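Asker: output the structure for:
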Amino acid sequence: MQQPGGENKQPARRRIRPWLTHTAAATVGLLIGALAASVDRSSSHDSATPTATVTATRTQTTAPSPATAPARSQQAGRVKAGQIPGDGVFLIGRDIEPGTYRSEGPQGDPITYCNWARLSGTSGESKDVISSDSSKGAETVTIAATDKAFRSNSCQTRKKTN
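Answerer: As a prediction, the model looks like this:
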């Protein structure tokens, strides 16, 4: 519509500030993205996407208390000369003889580590440990005549090599 004076005037348009429109657009975009992500996440349970499962196993070995040490040493009747069978605490000179012994490693699945300790006593305290180790494969240990006991856990039978 033409106004008197010959000029075509349009009604004054109120200008919206650009920062407001940009903020509104960004907010709408974020909401759409969040909605799409949640829908995608809920449907991913049926997908063939492989997932990794990590299992950590912690083995804790406890040495016998003084009251149980003599009972465990009664393994002397079960121990063949020159061998240390599997698990237990063995008294040096009574159950086993000092020397060098070899094990082929852990007893097998699911046990993956074999561990041992040379002991100066049977109190069950960490101060009794002369030396100790764990392995996944074959191992050799030398037990001294001055050791009081030897502890073996999750290992195959040890055989004397000397």
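
Asker: contacts, neighbours, all on C-alpha from now
Answerer: Noted.

Asker: immediately after whichever strand or helix holds residue 33, which helix or strand?
Answerer: Using DSSP states H and E, the element containing residue 33 is helix 18-43. Going down the chain from helix 18-43, the next helix or strand is helix 69-72, by DSSP H and E.

Asker: from residue 22, how far out is residue 141?
Answerer: Residue 141 sits 73 Å away from residue 22, going by Cα to Cα, to the nearest Å.

Asker: more neighbours: which of those two?
Answerer: A direct count of neighbours by other Cα atoms under 10 Å for residue 141 and residue 22 places residue 141 higher, at 19 against 11.

Asker: second chain to compare with the first, below:
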Amino acid sequence: MTNPTPNPPQHGHGPQGGWGPTPPAPQAPPNLPVRNRQRIKYGATAAVALFVGIGIGAAGGEPASGETSDTKAGPRPTVTVTETAPGEAAPAPTVTETVTAQPKKAEPVGPATTFSGEGEYLVGEDIKPGTYKTAGPEGEFGCYWERAKDASGEFGSIIANNNLEGPGRVTLNKGEYFKTNRCQEWKRVS
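Answerer: As a prediction, this is how the structure comes out:
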């Protein structure tokens, strides 16, 4: 588009130091249209999202919900050891040995030999018979324990009971119920 009014002559210092015409000032490039700026912005956003996705994929992550991983029973780790035999300039053969680790056998679960100072336990099923000790009360109100012939909670079912202000011991026989309140952990000593 041409300017309808002619540019007035510019005056300034010429090449010999005198006054003469001055060349016009360079014009700034026109601003990019809004649509081009939007394309650049969306393209940059897409590139960043692509790189983030590649990084997440390379990291391995866990399977998403609904996806399943290998659900066979028992761990089966495999260790692969690769050794390279020493050689000359030619490539040496590679020896690969695969060793499968065996999982440790779990000990059979049975009655406990240590237990919380709060609860009711069946001797022989929940806890092992024997003599147990505690360091005493968990707080300031004392430690209560009770041996009972059944779990009825009736006064007549109590074999023995005590309130401890300090450490204490009790011997428990198979088939009895042992109730403990506000005590520190009980540990079997024999």
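
Asker: what would you report as the TM-score here?
Answerer: TM-score for the superposed pair, counting by TM-score structural alignment, normalised by the length of structure 1: 0.47. Supporting figures: 81 aligned residues with a Cα RMSD of 1.7 Å.

Asker: what residues of the helix holding residue 33 of structure 1 count as buried?
Answerer: Using 16 or more other Cα atoms under 10 Å as the burial criterion, none of the residues of helix 18-43 of structure 1 qualify.

Asker: which strands and helices lie in contact with it?
Answerer: Where contact means 3 or more Cα pairs under 8 Å, 6 or more residues apart in numbering; DSSP states H and E, helix 18-43 of structure 1 is not packed against any helix or strand.

Asker: in which helix or strand does residue 39 of structure 2 reside?
Answerer: Going by DSSP H and E, residue 39 of structure 2 is part of helix 34-59.

Asker: what's the helix or strand hosting residue 131 of structure 1 packed up against?
Answerer: Here residue 131 of structure 1, judged by DSSP H and E, is contained in strand 129-135. On a contact count with 3+ Cα pairs under 8 Å, 6+ apart, strand 129-135 of structure 1 meets strand 114-119.

Asker: what about residue 135 of structure 1, distance to residue 150 of structure 1?
Answerer: On the measure of Cα to Cα, residue 135 of structure 1 and residue 150 of structure 1 end up 16 Å apart.

Asker: between those two, which one's more packed in?
Answerer: Applying other Cα under 10 Å to residue 135 of structure 1 and residue 150 shows that residue 150 carries more neighbours, namely 26 against 14.

Asker: distance of that one relative to residue 72 of structure 1?
Answerer: Going from residue 150 of structure 1 to residue 72 of structure 1 by Cα to Cα gives 12 Å.

Asker: count the neighbours of residue 94 of structure 2 for me.
Answerer: Residues near residue 94 of structure 2, counting by other Cα under 10 Å, number 10.

Asker: gap between it and residue 84 of structure 2?
Answerer: Taking Cα to Cα, one finds residue 94 of structure 2 at 5 Å from residue 84 of structure 2.

Asker: and if you look at residue 49 of structure 2?
Answerer: Taking Cα to Cα, one finds residue 49 of structure 2 at 41 Å from residue 84 of structure 2.

Asker: do residue 145 of structure 2 as well
Answerer: With Cα to Cα as the criterion, residue 145 of structure 2 and residue 84 of structure 2 are 67 Å apart.

Asker: of the two, who's got more company?
Answerer: Higher neighbour count among residue 145 of structure 2 and residue 84: residue 145, with 22 against 11, using other Cα under 10 Å.

Asker: which residue, other than its chain neighbours, is closest to that one?
Answerer: Spatially, and ignoring its direct neighbours in sequence, residue 145 of structure 2 is nearest to residue 180 (4.4 Å; Cα to Cα, 6 or more residues apart in numbering).

Asker: just the element for the one you found, please.
Answerer: strand 177-181.

Asker: what packs against that strand?
Answerer: Packed against strand 177-181 of structure 2 by the contact rule (3+ Cα pairs under 8 Å, 6+ apart) you find strand 119-122, strand 143-148.

Asker: and residue 53 of structure 2, which of the ones you listed is closest to it?
Answerer: Closest approach to residue 53 of structure 2 among those (Cα to Cα): strand 119-122, 51.7 Å.

Asker: so which bits of the helix or strand that that closest one is followed by are buried?
Answerer: Later in the chain than strand 119-122 of structure 2, the nearest helix or strand by DSSP H and E is strand 130-134. Neighbour-count burial for strand 130-134 of structure 2 flags 130, 131, 132, 133, 134 (criterion: 16+ other Cα under 10 Å).

Asker: alright, I will stop here.
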